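**Student:** Predicted model and sequence below, questions to follow.
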Amino acid sequence: MLEFLSETEKLKERLARERGIGPKELERLVREKQEDYAGLLSEAAAVFVIAVENGLTIDTSPPLPVFTRLADLGAPMRANVRAMIERIYALKTFEKNGRTGCVTNIILRDDSGTARLVLWDKEAEKVEQGGLERGDEIEVLNATVKNGLEGPEIHLGAAGSIKRVMAGKPTYSKISALKEGKEQDVIGRILEVGKRREFERNGKKSSVAWCIIGDETGTVRLILWEPYSALVERIKINDVVKIESGIVRKGFGEELELHVGGSSRLLLNPKNLDESRELGIVRLPLKKASELAEGEEAEVRVVLSKILSASDSRTTQDISRFVEALFKDDTGEIKACFKGKNVLGLLGLKTLADDISTSTVLKLKEAQLVGKEYFLIGRLAGGVFNVERVVGQSAGA
């Protein structure tokens, strides 16, 4: 029954106070109104109709929800909660009784503690599509609280609802800032797609895959464990990936790797690509060398074929570095010019002491640089591709 019908006594008091309709007169009006509706109208409904007809203003909006702190949740109960999303786990699919479904788990936090929110099927798919993000403040209304393995769990049944009330402002680590042993969030572009390998462990079949991602600060090998290993079948060069709670470990040759599995979250080509541009993840047309047009900003995927020249311009306080080199792909060759920090990107260095010349470093590294694949952003001017950013290098020569 509608909430306002429980306010019958208050309406009777208002009719007497504001309209001078006392108890006896109201009783008569109620009987008449019920007769008009062939006895189908309850007393409460009749009082409401009489109040409206006599010009009383009645607030029929639903009452504001009362929220329960996460620390006060217990099973079984129904509850409304308002909390921040601390972590979103990978979407899991399953088959049960001939039906395919999916589920995702979200860790919520408020000022009293944490709790797990479990979303099924359509609601879980909305999260996987970027409907909710880490750091968002959400309201979960009319949820069911059940006992879970780690305490009370919040389940969103058919009568429940969930909405974002405040968008979060997540921060992401640059690839050059990755630290071994830490969980970190990263946005990067796919620079190279590896292969998927199946294996068996403790009698259970699984798979793992890899790819190379990069941002404007460097590149890293991304290790994809299930449920993400199958992504290599549809990931393409230049796709953007957003990774939450990736684990940084040392891999082959003591190089850092970023591992993503069931306790992490990966979004392929997230919707908020404007934000990605601010983070240095720029999506531009990937052009062949023969397709470059004068003045157009574009990205090329090319192999270094020859170093043409290197020079430094020094002042008492600074040094400017310049390199010209030839690059090629399967359609032709281009001459590229590197300046300043982009020279370091070409060399694969983060820093270079001012007293070391660019030509000296190139003599030492030229053999390992020639034949290496690069992703470069720049503009063609006067037949020279002026590099604006070294997006990344391939893992090998």
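**Tutor:** Noted; the coordinates are in hand. Residues are numbered from 1 along each chain as shown.
**Student:** Could you use CA atoms for every contact and neighbour count after this?
**Tutor:** Noted.
**Student:** Do a quick rundown of the strands in the stretch 251-397 of the chain.
**Tutor:** Using DSSP state E, counting those that start in this stretch, the strands found in the stretch 251-397 of the chain span residues 256-260, 265-268, 286-287, 297-314, 319-329, 332-339, 373-381, 384-393.
**Student:** Next, count neighbours for residue 363.
**Tutor:** 10 (other Cα atoms under 10 Å).
**Student:** Please report how far it lies from residue 214.
**Tutor:** Distance of residue 363 to residue 214, given as Cα to Cα, to the nearest Å: 26 Å.
**Student:** now do residue 30
**Tutor:** 75 Å.
**Student:** Please name the nearest non-neighbouring residue to residue 314.
**Tutor:** Sequence neighbours aside, residue 320 is the residue nearest to residue 314 in space, at 6.3 Å (criterion: Cα to Cα, 6 or more residues apart in numbering).
**Student:** That neighbour reaches residue 310, doesn't it?
**Tutor:** No - contact between residue 320 and residue 310 fails when scored by Cα atoms under 8 Å: they sit 11.0 Å apart.
**Student:** Pull out the buried positions in stretch 324-342.
**Tutor:** Across stretch 324-342, burial judged by 16 or more other Cα atoms under 10 Å covers 324-329, 333-339, 341-342.
**Student:** ok, for residue 309, nearest residue in space, not its chain neighbours?
**Tutor:** In space, residue 309 is closest to residue 324, 5.2 Å off (Cα to Cα, 6+ apart).
**Student:** That neighbour contacts residue 308, doesn't it?
**Tutor:** Yes - counting by Cα under 8 Å, residue 324 does reach residue 308; the two are 5.3 Å apart.
**Student:** before we move on, the earlier item: which among the buried residues of stretch 324-342 gets closest to residue 224?
**Tutor:** When these are compared for distance to residue 224 (Cα to Cα), residue 329 wins out at 28.8 Å.
**Student:** Tell me where the chain has helices.
**Tutor:** In the chain, the helices defined using DSSP state H lie at 8-19, 23-36, 43-53, 121-128, 273-278, 341-347, 358-369.
**Student:** Just name the most buried of those.
**Tutor:** The highest mean neighbour count among the helices of the chain, using mean count of other Cα atoms under 10 Å, belongs to helix 341-347: a mean of 21.
**Student:** contact partners of it?
**Tutor:** 321-323, 338, 350-352, 362, 365, 369, 387-390, 392 (Cα atoms under 8 Å, 6 or more residues apart in numbering).
**Student:** Please compare the first structure with the one that follows:
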Amino acid sequence: MFAEPSEKTRDLLQRLNAFFDEHIYPNEERYLREMDEFRRAGNAWQISPLIEELKPLARAAGLWNMFLPHEHRGVPGISNLDYAPLCEVMGRVMWSAEVFNCSAPDTGNMETIERYGTEAQKEQWLEPLLRGEIRSGFLMTEPAVASSDATNIQCTITREGDEYVINGTKWFSSGAGSPHCQIFIVMGKTDPEAPRHAQQSMVLVPRDTPGVTVLRHLSVFGYDDAPHGHMEVQLENVRVPVANILLGEGRGFEIAQGRLGPGRIHHCMRSIGAAERALEMMCDRLSARVAFGRPLSEQSVWHERIAESRCMIDQARLLTLNAAHKMDTVGNKEARAEIAMIKVVAPNMSCKVVDWAIQAHGAAGVSQDFWLAEAYAHQRTVRIVDGPDEVHRNAIAKLELAKRKAAAQR
């Protein structure tokens, strides 16, 4: 059913792979060198010259905003199933997605504003995001509560006349470190007395609003992920117009469910790309290294790991494509079990394959000389972002139990 990509995807995939061969892979070292120079100068939070150089080339190649699920002002949409192979390629190089304006959290934020925003909100924020002129941040997780349960969120959004007053602290706010970041989507409580899933709302908060303070960046396994960053942000008596609310008061949980479904599958697509590249590196390294008188690639333990990696990657890819197909045909809500399953399977698979690739490289695998240490740090983090494994496993189990209960009643 999913053996061959559509004609549209084959065309985009050919052009995307050609772009990677010409512009992305040859510049991986340059990107790291530029960012290291910024760090040594004392400020890593600067725009990447390389990415800014490549963006116009990507637009000229017709490789821009490829994630859009719906037609928007003449820009055709793409199905989740068609986007999957493209997103997988972008998962092979961590910073590459921004070149095509397809990076998180911007993709999720753009989809959210496009789907739930007013025309005025779209004009002010969506259009410059689509043009790649600005970036955005998503402020949901909080340090004081278990944010895997979004109903725990304590940030308050209180209406005073024609304004909302926002107070709270968020952390691991993706994208908030970029100098191009100009808009936040903030989730908080507008009515703590409402039913459990009707207490939360989402509101648009311009980055330069008085009372918004970026307290610090949070590293991930020692990586700062600059200039994108994961920041701790304080919101102290932040005032925004009532018109900045998304969809309406009490609709935040609904928006979160609509936003996180596509975000989760995009993470999984990229995880598959990372695992695929790790397997390639593993095979190359094993073929080039000799130990105990013969190439490592001839030793049976590595045959086992290579074979298992191929099986795991293809299984995860098929599961992801199935979820994408179901999202396209019956909607995100009906595909919630499939989304939950891939969110468990794909990052766990990628962690395992990258870990074996690190082992194949020996000490070099954990060094900065290879991409693998960075890849492992990122893939291990994906097991937490957009809901940890445990939450998704719990959701899958509940759906299975409900099916059996319904069958017994029949």
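**Tutor:** Yep, it's here. Remember, predicted model here, so these are calculated numbers, not experimental data.
**Student:** TM-score of the superposition?
**Tutor:** TM-score for the superposed chains, counting by TM-score structural alignment, normalised by the length of structure 1: 0.23, backed by 157 aligned residues with a Cα RMSD of 7.1 Å.
**Student:** Okay, the residue nearest to residue 309 of structure 1 and residue 204 of structure 1: tell me how far apart.
**Tutor:** Taking Cα to Cα, one finds residue 324 of structure 1 at 53 Å from residue 204 of structure 1.
**Student:** before we move on, what about residue 166 of structure 1?
**Tutor:** 42 Å.
**Student:** about what we covered before: ok, so of the contacts of helix 341-347 of structure 1, who is nearest residue 103 of structure 1?
**Tutor:** For the contacts of helix 341-347 of structure 1, the nearest to residue 103 of structure 1 is residue 392 (35.7 Å; Cα to Cα).
**Student:** tell me the contacts of that closest one?
**Tutor:** 191, 214-216, 218-219, 345, 374-376.
**Student:** What are the boundaries of the helices in structure 2?
**Tutor:** Going by DSSP H, structure 2 shows helices at 7-19, 28-40, 49-60, 80-90, 106-116, 119-121, 127-130, 252-288, 300-330, 336-361, 372-382, 389-409.
**Student:** which of the residues in the shortest one are buried?
**Tutor:** Pointing back at helix 119-121 of structure 2 there. residue 121.
**Student:** same question, the first one
**Tutor:** Judged by neighbour count using 16+ other Cα under 10 Å, the buried positions of helix 7-19 of structure 2 are 9, 12-13, 15-16, 19.
**Student:** same deal with the second one?
**Tutor:** For helix 28-40 of structure 2, burial by neighbour count (16+ other Cα under 10 Å) applies to 28, 31, 35, 38.
**Student:** any idea of the angle it forms with helix 49-60?
**Tutor:** On the basis of axes from the mean of the first three to the mean of the last three Cα atoms, to 10 degrees, helix 28-40 of structure 2 is oriented at 140 degrees to helix 49-60.
**Student:** what do you get for the fourth one?
**Tutor:** Here helix 80-90 of structure 2 runs at an angle of 140 degrees relative to helix 49-60 (the same axes, to 10 degrees).
**Student:** now swap in the last one and tell me
**Tutor:** Using the same axes, to 10 degrees, the interaxial angle of helix 389-409 of structure 2 with respect to helix 49-60 works out to 40 degrees.
**Student:** And helix 389-409 of structure 2, what does it pack against?
**Tutor:** Counting contacts by 3 or more Cα pairs under 8 Å, 6 or more residues apart in numbering; DSSP states H and E, helix 389-409 of structure 2 packs against helix 336-361.
**Student:** Kindly report the same for the fourth one.
**Tutor:** Contact analysis of helix 80-90 of structure 2 by 3+ Cα pairs under 8 Å, 6+ apart lists helix 7-19, helix 252-288, helix 300-330 as its packing neighbours.
**Student:** Same list (the ones you listed) but as TSV, adding distance to residue 397 of structure 2.
**Tutor:** TSV is the format used below for these (distance: least, Cα to Cα, whole Å):
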stretch	distance to residue 397 of structure 2
helix 7-19	34
helix 252-288	18
helix 300-330	17
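**Student:** Highest mean neighbour count out of these?
**Tutor:** Sort the helices and strands packed on helix 80-90 of structure 2 by mean neighbour count, taking mean count of other Cα under 10 Å, and helix 252-288 sits at the top with a mean of 22.
**Student:** ok, now how distant is residue 391 of structure 2 from residue 337 of structure 2?
**Tutor:** 12 Å.
**Student:** So which of those two has more stuff around it?
**Tutor:** Just comparing residue 391 of structure 2 and residue 337: by other Cα under 10 Å the higher neighbour count belongs to residue 337, 20 against 16.
**Student:** show me the contacts for that one.
**Tutor:** Contacts of residue 337 of structure 2 by Cα under 8 Å, 6+ apart are 395-396, 399.
**Student:** ok, now residue 379 of structure 2?
**Tutor:** Residue 379 of structure 2 sits next to 271, 347-348, 350-351 when contact means Cα under 8 Å, 6+ apart.
**Student:** Let me know the closest of those residues to residue 313 of structure 2.
**Tutor:** residue 350 (7.8 Å).
**Student:** Quick one: residues contacting the closest residue to the closest one other than its chain neighbours.
**Tutor:** Spatial nearest neighbour of residue 350 of structure 2, chain neighbours left out: residue 275 (4.9 Å); criterion: Cα to Cα, 6+ apart. Residues near residue 275 of structure 2 by Cα under 8 Å, 6+ apart: 313, 349-351, 353-354.
**Student:** Tabulate those residues (JSON lines), appending distance to residue 378 of structure 2.
**Tutor:** Below are those laid out as JSON lines (distance: Cα to Cα, whole Å):
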{"residue": "313", "distance to residue 378 of structure 2": "17"}
{"residue": "349", "distance to residue 378 of structure 2": "13"}
{"residue": "350", "distance to residue 378 of structure 2": "10"}
{"residue": "351", "distance to residue 378 of structure 2": "9"}
{"residue": "353", "distance to residue 378 of structure 2": "13"}
{"residue": "354", "distance to residue 378 of structure 2": "10"}
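**Student:** Looking at these, which one is closest to residue 232 of structure 2?
**Tutor:** The closest of the contacts of residue 275 of structure 2 to residue 232 of structure 2 turns out to be residue 351 (Cα to Cα; 26.3 Å).
**Student:** follow-up on the earlier one: between the strands of the stretch 251-397 of structure 1, which gets nearest to residue 102 of structure 1?
**Tutor:** Residue 102 of structure 1 lies closest, by Cα to Cα, to one member of the strands of the stretch 251-397 of structure 1: strand 265-268, at 14.9 Å.
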